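S.K.: Need a 3D model of the sequence below.
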Amino acid sequence: MKTVTLAEAQAQLSSLIEQVEAGEEIVIIKDGLPIARIVLNPASSQQLPSLVEFRAKQPWQSESAGDFIRRLRDMDR
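M.R.: Next comes the predicted model:
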């Protein structure tokens, strides 16, 4: 856990955020007392599923995108 003053936190916010993303916990102090703590948001560290599997399950389109759109457009006439 790293401790910084409020003035240091204001001056180095981008650097502190990078440290938090790397797993560090930052405590901000003012007048010698801890007033805030910066930690990684657990929801932001969740991995999203890979799109590779999703794309592999999609059927291959036999016609071009242009032909597909023309066919849809012409069906409304």
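
S.K.: going forward, measure contacts between C-alpha atoms and count neighbours the same way
M.R.: OK.

S.K.: can you tell me the distance between the two ends of stretch 16-34?
M.R.: With Cα to Cα, to the nearest Å as the measure, stretch 16-34 spans 16 Å from end to end.

S.K.: One more, so I can put them side by side:
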Amino acid sequence: MAELVIGPLISMVKEKASSYLLDQYKVMEGMEEQRKTLERRLPAILHIIQDAEEKGASRPEVAVWLKDLKAAAYEANDVFD
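M.R.: Next up is the predicted model:
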């Protein structure tokens, strides 16, 4: 009698776990693609920031924006290291 109750319950749990793991794999696969894209683009982003700092450092509002952008870019770069 217990087998009639436990069998479907185990099947349901197994199906939910499989579905969850598949969803997590899809998320991780998408993140890996985004990581590769960022890794390719990061050197260009850092170069543009450096160029903008040299050209726009005299404007305070630009300097603050560039400081924040540079901090975010360096944090991203640290992730790859």
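
S.K.: TM-score for the pair, please.
M.R.: Overlay of the two chains. TM-score (TM-score structural alignment, normalised by the length of structure 1): 0.30; 42 aligned residues with a Cα RMSD of 3.9 Å.

S.K.: For structure 1, which segments are assigned as strands?
M.R.: Here structure 1 has its strands, by DSSP state E, at 2-5, 26-30, 33-38.

S.K.: name the helices or strands packed onto the last one?
M.R.: In other words, strand 33-38 of structure 1. strand 26-30 (3 or more Cα pairs under 8 Å, 6 or more residues apart in numbering; DSSP states H and E).

S.K.: Report the central residue of structure 2.
M.R.: By Cα atoms, centre = their mean, the mean C-alpha position of structure 2 lies nearest to residue 31, the distance being 5.4 Å.

S.K.: returning to that earlier point: could you single out the most deeply buried of the strands of structure 1?
M.R.: strand 26-30 (a mean of 18; mean count of other Cα atoms under 10 Å).

S.K.: So what touches that one?
M.R.: 1-6, 9, 16, 20, 34-39 (Cα atoms under 8 Å, 6 or more residues apart in numbering).

S.K.: between it and strand 33-38, how big is the angle?
M.R.: 150 degrees (axes from the mean of the first three to the mean of the last three Cα atoms, to 10 degrees).

S.K.: Pick the one among the contacts of strand 26-30 of structure 1 closest to residue 52 of structure 1.
M.R.: residue 20 (29.6 Å; Cα to Cα).

S.K.: okay but that closest one is in contact with residue 13, surely?
M.R.: No. Using Cα atoms under 8 Å as the test, residue 20 of structure 1 is too far from residue 13 to be in contact (10.4 Å).

S.K.: Which one of the two is surrounded by more residues?
M.R.: Remark: of residue 20 of structure 1 and residue 13, residue 20 carries more neighbours, 17 against 12, as counted by other Cα atoms under 10 Å.

S.K.: how close does the more buried one sit to residue 5 of structure 1?
M.R.: Distance from residue 20 of structure 1 to residue 5 of structure 1, by Cα to Cα: 16 Å.
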